[in-house]
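> Predicted coordinates and the sequence they were generated for:
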Amino acid sequence: MLLMDEPFGAVDPITREHLQDELIRLQHELHKTIVFVTHDFDEAIKIGDRIAVLRERSHIAQFDTPEAILTNPADDFVSGFVGAGAALKRLNLTRVRDVEITDYPTVMIDDPLQQIFNRLRAGGINEVLLLDRLGRPYKWLRRGDLMRARGSLARAGTLVHDTVTRDATLRDALEAVLTDNTGRVAVTGRRGEYTGVVDMETLLNSVHDMLEADRLDALEHQHELEELRAAQTHAEQEGGGSVTGVGGFGGTR
């Protein structure tokens, strides 16, 4: 068992995200139990399989899965700890590896300009991803960028500001898409090499699926409540008693 007491608290946000991804990758390889102390609830959601929310004197307010804490906090204290934007925080529950990672046209930095033009023309596309000599995402190149390049790619295109790994969360991916302002984010491997892209449409579809699942859960919950009320009413009419639970459903918070 490993005990980690706020290990990423003193680093900048970008480095922190990469360290979180690396910890998750290592945990998948080593299969070690880790007790990770943090005051950052988003970090807890991203890293933890189970979260213990502690109140005063280290009393456990709730110990549950991240999804259960986000969707069904035990009390007002936990709800306040979760804070606003619980729906957005749920994007931390899904990893990039769990959604569709698509391929995208790529060219290498040493490719001749004419070859890159031919690639654009042949594919009927207006943009490619330029990779450096190690196969890492470097720039987004549009057709107009190439026309202004004048024989050199040094000043052409838009630098790739951020990438995500397969272990990154969908919230990480969404932030990277918004940072690059290209409608997509490049996905990289362990050494930073390009492996594919995740686009905004995929992220929005994931959000839609989450909201739809919440709606169905709410309908099911409402149906259970109606059955409970009907059973209680029937019991009171028959014998004046009361019902505390039916079909394994023991009440609501």
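On my side now, so go ahead.

> Every contact and neighbour count from this point should use C-alpha atoms.
Will do.

> Surely Leu70 is in a strand?
No. Under DSSP: H, G, I helix; E, B strand; the rest coil, Leu70 falls outside any strand and is assigned helix.

> structure B:
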Amino acid sequence: MARALAADPPVLLMDEPFGAVDPITRQRLQDELINIQHELQKTIVCVTHDFDEAVKLGDWIAVFDEGARVVQYDAPERILAEPADEFVEDFIGSGAGLKQLTLTRVREVDLVPAATARPGEDVRAVLRRADETGTRDVVVVDDRGRPLSWPSRRQLERVGTVPRERNERLPLVGTNSTLNDALDTMLVSSTGAALVVGARDRFEGVIYVETVMAAITEARRSVAAEDAPLGHNTGELPAVDATPGGGGR
């Protein structure tokens, strides 16, 4: 029995894991959980009352009514497109179209490239490099390619060398973040754009609000998940005779 149990894949149960943290920290912890899951490939069962969080984290969502009755078990996109009943509609809440943004990851959209610069580098060389590549953004990165600051062209033209200061309030989103996360980050920072970082926080590119708006338009046109199975409590479960010779397994 012990050997059989050891062979089974472990399941991690998380009950409201991010309910007590602020929104920005919650977003980063969710992204980190997704990164960990991609590396370890473990099954995670997450209990939450936040539907946006369920859509972001879950490959499948089970919506429970009172009495632990499963009212819908589906892929997130199917639940958003075809809620089983009024209870699920109320649980989803208003703005279902915007919630479609939670289905798309930042890595799935085209990012805008930016010229990168190192602290202490000659500004004229940096601006010349930006002009040659046709990029309007210059991002200062450290030796590991992690963003330090995001100065405007006008700010750079006022100095001779690239500044070394780190901006602690940079609008950052990860490649595993959702477009909804990216939009939240843009609104909080009032920049209309955000820097995208990948593995080990290495700079990957810039995402603009226009990209998010285009995704909203596309989400209104069509909703995927044609092959998602339905999971409603629409009938009785078949009884199984477990007595010897009764056909039970």
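Here it is on my side, so go on. This structure is a prediction, so every number in the text was calculated from the model and none was measured.

> tell me the contacts of Glu89 of the second structure?
Residues near Glu89 of the second structure by Cα atoms under 8 Å, 6 or more residues apart in numbering: Pro83.

> Also the one 5 residues further on?
When the contact criterion is Cα under 8 Å, 6+ apart, Ser94 of the second structure has no partners at all.

> three-state assignment of it?
coil.

> Give me the distance between the equivalent of it over in the first structure and Arg119 of the first structure.
Alignment note (TM-score structural alignment): Ser94 of the second structure maps to Ala84 of the first structure. Distance, Ala84 of the first structure to Arg119 of the first structure, using Cα to Cα, to the nearest Å: 46 Å.

> mind listing the helices for the stretch 1-150 of the first structure?
13-30, 41-47, 66-71, 76-82, 86-89, 113-123, 143-149 (DSSP state H, counting those that start in this stretch).

> just these: most buried one?
Of all the helices of the stretch 1-150 of the first structure, helix 41-47 has the most neighbours on average by mean count of other Cα atoms under 10 Å, namely a mean of 20.

> Just tell me the aligned range of that one in the second structure.
Counting by TM-score structural alignment, helix 41-47 of the first structure corresponds to 51-57 in the second structure.

> How far away from the center of its chain is the matching stretch?
Taking the mean of its C-alpha atoms, stretch 51-57 of the second structure sits 9 Å from the chain's own mean (Cα atoms, centre = their mean, to the nearest Å).

> Counterpart of Tyr213 of the first structure over in the second structure?
No Tyr there; residue 213 of the first structure is Ala. Counting by TM-score structural alignment, Ala213 of the first structure corresponds to Ser222 in the second structure.

> Under the alignment, what does Asn27 of the second structure map to in the first structure?
In this structure residue 27 of the second structure is Gln, not Asn. The alignment partner of Gln27 of the second structure in the first structure, by TM-score structural alignment, is Glu17.

> scratch that, Gln41 of the second structure is what I was asking about
In the first structure, the residue matched to Gln41 of the second structure (TM-score structural alignment) is His31.

> ok, its match to Ala168 of the first structure distance?
Distance check for His31 of the first structure against Ala168 of the first structure: by Cα to Cα, it reads 18 Å.

> out of the two, which sits in the busier spot?
Ala168 (24 against 10; other Cα atoms under 10 Å).

> my read: the more buried one touches Arg95, true?
Yes. Here Ala168 of the first structure reaches Arg95: they are 5.6 Å apart, a contact under Cα atoms under 8 Å.

> Pull the contacting residues for Pro171 of the second structure.
Pro171 of the second structure is in contact with 185-186, 189, 191, 193-195, counting by Cα under 8 Å, 6+ apart.

> now, which of those residues lie within helices?
Members of the contacts of Pro171 of the second structure lying in helices (criterion: DSSP state H): 185-186, 189.

> Filter the residues you listed down to the buried ones.
Among those, the ones that count as buried by 16 or more other Cα atoms under 10 Å are 185-186.

> from the ones in helices among the contacts of Pro171 of the second structure, which is closest to Leu57 of the second structure?
Set against Leu57 of the second structure, the nearest of these by Cα to Cα is Thr185 (18.3 Å).
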